[in-house]
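> coordinates for the following, if possible.
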Amino acid sequence: MANSRFPVPDSRILVFLYLFSLSLRANILAVADNKDAIVVGINREGNGSALPQGENADVGGSGGYSGVEISELCNIDIQGFLPPPYGNVSGFICKPIWNTFILRYAQRDDHVMTIILSAIYTTGWVGMGFSKDGMMAGSSAMVGWFNKKGQPRIKQYYLQGTRSSQVIHDKGELPLTNVPPVVAIHGAMIYMAFQLKFENHLRQQPIILAFGSRYPKHFHLTHHVDKRTIMFDFSGGSSSVLYVSSREKKNHGALGMIGWGIILPVGAIIPRYFKHKDPLWYYLHAIIQLVGFIFGLATVLLGIQLYNKLNVKNANISAHRGIGIFILVLSILQILAFFLRPSKDSKFRRFWNWYHHWFGRLALFFASVNIVLGIQIGYAGNEWKIGYGFLLAVVLLAVIVLETLSWMKKRSDKTTAPPTFQMNPVQ
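Next comes the predicted model:
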């Protein structure tokens, strides 16, 4: 109830409080804009001191920056807060590549590349990885952050797998030079600088960008908030996003393991050990091998799709791809053998049997080799290795048991067969 001595309407009170809050907010922002901290950690171990930003914004997030403002960040003079050689490298190319991530790089004639990655930062960590095939597993990355005490940290990590326990610090395959890496904060941005020396001029390279909002614990990275894989052309500065999900890779591996690792071997076992079930063995063999061929064909098509998305040169991937196509050709020849099967009385039946048997065995052998190679280059993990090892052991055990039973049966038939008598001719 309003006091009669102060007849101020409620609406005026609300307007006054609103204007007061706007004024207070403007003063706070003005004070914050004047506190532009510059901090750098330049030693080899990443020790030093720094004052991190606040803890409420997202690392690498937009932070209220528009696209125009992001591109204008390339005009910031880095000489004022980055030590040599990072501050005085000439010929930097600067490209906004994802979200608020900005990449500066310069590549010399001796293949030494200086890289400076920056992003809006509050807490957590920021990382840039170099991948062989566009996938996170098997890549090496540089990661920088400021801990709770404001101390800068920058380390190389080897991403052995997709789990946090498989991200190993102080490991990796990046060819770092003797120039110590640097992590710094300038305003609202974190800057991570390092040098690499490659054997050849770096051109197209899959790189992985990621950030986390929580501090690493004992140098163990927390799970990333977001990540992006892009194909970056260091010779021209262009980039394209690589949309390769782990699900596509798992589907490719699962189809190959089911088709070439289970169905086709089972289909090959039937005609060798169950021919006494005539003509059932023939129809089972034909149907099972047809289903296995469909799975194999789907595996190759999905693999070609993955290869085109990755668009990288890797000897292991090329070998895996070549073996897969070779197996597909052998499988197609086996399908053609079904239509070219001569009659039992034909003089070509013996040659057809050789062709059909040995091409099939050759396809199954290379299929098992390619599955193992795929698990290795895909960094599929121990569960895939154990799973395929178990399946392979079951198939081999079944073959050993069936071969033993077949040998025992043949031997038993020979011993129990009635003796044959030859009558002497009448004298």
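
> every contact and neighbour count from this point should use C-alpha atoms.
Noted.

> buried stuff in stretch 95-114?
Residues of stretch 95-114 classed as buried under the neighbour-count rule (16 or more other Cα atoms under 10 Å) are 95-107, 112-114.

> tell me which two of those sit farthest apart.
Longest distance between any two of those is 27.0 Å, between Asn99 and Val112; criterion Cα to Cα.

> any idea how far Trp354 is from His285?
From Trp354 over to His285 the distance is 17 Å, taken as Cα to Cα, to the nearest Å.

> which one of these two has more residues nearby?
Of the pair Trp354 and His285, His285 is the one with more neighbours under other Cα atoms under 10 Å, namely 18 against 11.

> let's compare: structure for the following, please.
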Amino acid sequence: MSHGSEHLPLTYYEVKARNHALLCTIGFLILLPLGALLPRIIRTFTQRWWIAHFVIQFLLAGPIIFAGWALGYQTANILYTGPRFSDPHEKIGLALIILYLVQLFLGLFIHFVKIPFFHGHRPPQNYFHAILGLAILALAAYQVHYGLTFEWAFATGNLHEVPKSAINAWEALVIIFWALYGLGLLLLPRQYSQEKQRRQQNKEG
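Sure, this is the predicted structure:
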């Protein structure tokens, strides 16, 4: 970066790239983690968590994620850093949007289609839904970090460097989510105990 360029305004392309990064960070590293923490933490205190989970994961996060992804695609076309989906950032971005859609449909299937063969036990797709959700969040964290530390400079020419505060914010978001999720796992014994009680009540009823 040339000396004094930090005082120059962002270029048109940098603004689009920055907005892409902001939207995807809000969607993938703030809203989706919030929606994942909600059932992990409060489901042992109330069974009325699904609507809030759906609103956050789809109605709030969805438009932001789709807008951020579309903006990234447009920016890549404008900057033309090579054929589309030829570099790691674009490939991971495509994978994330596909996995997000799969996760949405899987969540709707789990909620609305009840398979009777498990007799109140949690079916395999529920575990897969949880594991896939965590995998998406881990991949998204890597993707944002890659975008901040490599893709920005590669795509824009690094006239303006990514501020250290952006890296610090990324670190904080990742640490806070995984710490809170880890604490939420401590509620698993309580959750399993409640589910066992409900199965017994259903048998007796």
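
> close enough to count as contact, Phe348 of structure 1 and Pro342?
Yes: the pair Phe348 of structure 1 and Pro342 passes the contact test of Cα atoms under 8 Å, sitting 6.9 Å apart.

> quick one: which of those two has more around it?
When neighbours are counted by other Cα under 10 Å, Pro342 comes out ahead of the other of Phe348 of structure 1 and Pro342, with 16 against 12.

> and that one, helix, strand or coil?
What DSSP: H, G, I helix; E, B strand; the rest coil gives for Pro342 of structure 1 is coil.

> surely it and Asn353 touch.
No: Pro342 of structure 1 sits out of contact with Asn353 when judged by Cα under 8 Å, with a separation of 9.7 Å.

> what about the strands in the stretch 151-300 of structure 1?
Counting by DSSP state E, counting those that start in this stretch, the stretch 151-300 of structure 1 forms strands over residues 152-159, 167-169, 182-186, 189-197, 204-212, 226-233, 239-241, given from the N-terminal end onward.

> which stretches in structure 2 count as helices?
Ranges of helices within structure 2 are 12-25, 32-42, 50-54, 61-79, 88-112, 124-146, 152-156, 164-185, 188-204, based on DSSP state H.

> buried ones in the third one?
Buried residues in helix 50-54 of structure 2, defined by neighbour count with 16+ other Cα under 10 Å: His53, Phe54.

> what of the fourth one?
Along helix 61-79 of structure 2, the positions that meet the burial threshold by neighbour count (16+ other Cα under 10 Å) are Ala61, Gly62, Ile64, Ile65, Ala67, Gly68, Trp69, Leu71, Gly72, Tyr73, Thr75, Ala76.

> onto which residues of structure 1 does it map?
Counting by TM-score structural alignment, helix 61-79 of structure 2 falls onto residues 292-310 of structure 1.

> can you count the residues close to the counterpart of Glu248 of structure 1 in structure 2?
For Glu248 of structure 1, the equivalent position in structure 2 is taken to be Lys16, counting by TM-score structural alignment. Residues lying near Lys16 of structure 2 (other Cα under 10 Å) number 19.

> pull the contacting residues for the nearest residue to Lys16 of structure 2 once chain neighbours are set aside.
Nearest in space to Lys16 of structure 2, with sequence neighbours left out and distances taken as Cα to Cα, 6 or more residues apart in numbering, is Thr75 at 6.3 Å. By Cα atoms under 8 Å, 6 or more residues apart in numbering, Thr75 of structure 2 lies in contact with Tyr13, Lys16, Ala17.

> what does Leu96 of structure 2 give?
The contact partners of Leu96 of structure 2, by Cα under 8 Å, 6+ apart, come to Ile136, Leu139, Ala140.

> and the match of Glu248 of structure 1, how far from Ser193 of structure 2?
As for Lys16 of structure 2, its distance to Ser193 of structure 2 is 50 Å (criterion: Cα to Cα).

> again, but for Lys164 of structure 2
In this structure, Lys164 of structure 2 and Ser193 of structure 2 are separated by 45 Å, where distance is defined by Cα to Cα.

> His53 of structure 2 too?
Counting by Cα to Cα - His53 of structure 2 and Ser193 of structure 2 are separated by 22 Å.

> swap in Lys203 of structure 2?
Using Cα to Cα, Lys203 of structure 2 is found at 16 Å from Ser193 of structure 2.

> do Ala70 of structure 2 as well
For Ala70 of structure 2, the distance to Ser193 of structure 2 (Cα to Cα) stands at 44 Å.

> spatially nearest residue to the counterpart of Trp352 of structure 1 in structure 2, not counting backbone neighbours?
For Trp352 of structure 1, the aligned residue in structure 2 is Gln125 (criterion: TM-score structural alignment). On the basis of Cα to Cα, 6+ apart, the spatially nearest residue to Gln125 of structure 2 that is not a chain neighbour turns out to be Ile110, at 7.2 Å.

> do the same with Gly133 of structure 2
Excluding the flanking residues, the one nearest Gly133 of structure 2 by Cα to Cα, 6+ apart is Gln103, at 7.0 Å.

> test my guess that the one you found contacts His129.
Yes: checked against Cα under 8 Å, the pair Gln103 of structure 2 and His129 is within contact range at 6.7 Å.
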